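>>> Got a sequence here, can you build the structure:
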Amino acid sequence: MMQVVLSIQAGQVLPSTLLKKLGVYSRQSSLYKAFSELGRVERTLFLLEYMSNTDMRQQIRAETTKIESYNAFTDWIAFGGPVLCSGDPVEQEKRIKYRDLVANAVMLHNVVDMTNVLGELLEEGIRVTPEIVSRLSPYLTEHIKRFGLYLLDMAIRPEPLRPRPLFTTT
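This is a model prediction of the structure:
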């Protein structure tokens, strides 16, 4: 394994070439077995760290929850559900990009609305803390008519975004 690492560092072997060979090689190959065992060791070390480190578990759980929330949000947005109907990779890629474009537009709209409401609360003298804001999510869908009729008037310009600080640093 050290020879492989040194060969990669010296530029004699491309990492992509090595990965291709390891993918095709028989499982009886000594190099395959060595890297497989190294992977098992790394996985075991990670699991031991994960089990013993509460902060790490909480952080991983929080990030996983964010990803799952985003995926559920984009599945909700996708007309026809999360299933990709076409086997054509170009059509699949277009469907995913369009879905993400709509998702980003909805999230931007949600964030603008939430920022405006938080600003109004501050003007009314209600204290808004970073802890409260950290619990908000841009993945709101209750206010959206999913299959509603939408008229687009390109002559009407939206109000400009007026971001304002919610918190003052002291």
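>>> Please count neighbours and contacts with C-alpha atoms only from this point.
Fine.
>>> Quick check: buried residues in the longest helix belonging to the chain?
If you go by DSSP state H, the chain has its longest helix at helix 89-123. Within helix 89-123, the residues that count as buried by 16 or more other Cα atoms under 10 Å are 95, 99, 103, 106-107, 110-112, 114-116, 118-119.
>>> So which elements touch it?
Secondary-structure packing of helix 89-123 (3 or more Cα pairs under 8 Å, 6 or more residues apart in numbering; DSSP states H and E): helix 54-77.
>>> this one as well, want them side by side:
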Amino acid sequence: MLRVAATLKSGWVTSSLLISKLQGYPRQHHLTALLQEYGKLVKTTFILRYLQSKPLRRRIHAQLNKGEQLHALRAWLWFGGDGHLRRKQEDAQQETAGCLNVLTNLVVVWNTAYTQEVLKKHQEDGHTVDENDFGHLSPARFAHINRLGRYTFQKVDQFEENGLRPLRS
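Okay, here's the model as predicted:
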């Protein structure tokens, strides 16, 4: 295993080439069995750490919740198709998925920019902001977005110096 690690680290062999060579044997190579057992050992060690450490479980669940919020945002943005790609051509499917990615990124960037502005205003007003709380913020919120209905685009006479519209009071 040390020789394999050294050849991968030095760049003599790529991991994909190593895996393809190991899978190419008609019977299971002893190195394949060894790597599988090592993987089981690493997984068991992680599971034991996970079960033993409450802070680790909380951190993992917080990250899982952020991922679920992003999935919920994408599902909310994807309306009218019930979450199914209706196009048969691969190009059209990729275009649809790309548009969903663009919309998701737009919402995340918008939320991030205005969350930063709210935090800056909060600090300017003399309130303290604990940086440990940043881990609880998520840019995947969407309750404030109107995806259906009537849109009005009012001309904003005055933008802030950062190019954003003024925050609501």
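>>> from the buried residues of helix 89-123 of structure 1, which is closest to residue 149 of structure 1?
residue 106 (15.9 Å; Cα to Cα).
>>> Look up how far residue 144 of structure 1 lies from that closest one.
As judged by Cα to Cα, to the nearest Å, residue 106 of structure 1 and residue 144 of structure 1 stand 9 Å apart.
>>> Kindly report the same for residue 163 of structure 1.
Residue 163 of structure 1 is 23 Å from residue 144 of structure 1, by Cα to Cα.
>>> next one: residue 110 of structure 1
The gap separating residue 110 of structure 1 from residue 144 of structure 1 is 10 Å, by Cα to Cα.
>>> do residue 86 of structure 1 as well
From residue 86 of structure 1 to residue 144 of structure 1 the distance is 27 Å (Cα to Cα).
>>> One more: residue 39 of structure 1?
From residue 39 of structure 1 to residue 144 of structure 1 the distance is 46 Å (Cα to Cα).
>>> So for structure 1, the centremost residue is which one?
Centroid-nearest residue in structure 1, with Cα atoms, centre = their mean: residue 67, separated by 5.1 Å.
>>> that older thread, tilt between the longest helix of structure 1 and helix 54-77?
110 degrees (axes from the mean of the first three to the mean of the last three Cα atoms, to 10 degrees).
>>> tell me the contacts of residue 30 of structure 1?
Contacts for residue 30 of structure 1 (Cα atoms under 8 Å, 6 or more residues apart in numbering) come out as none.
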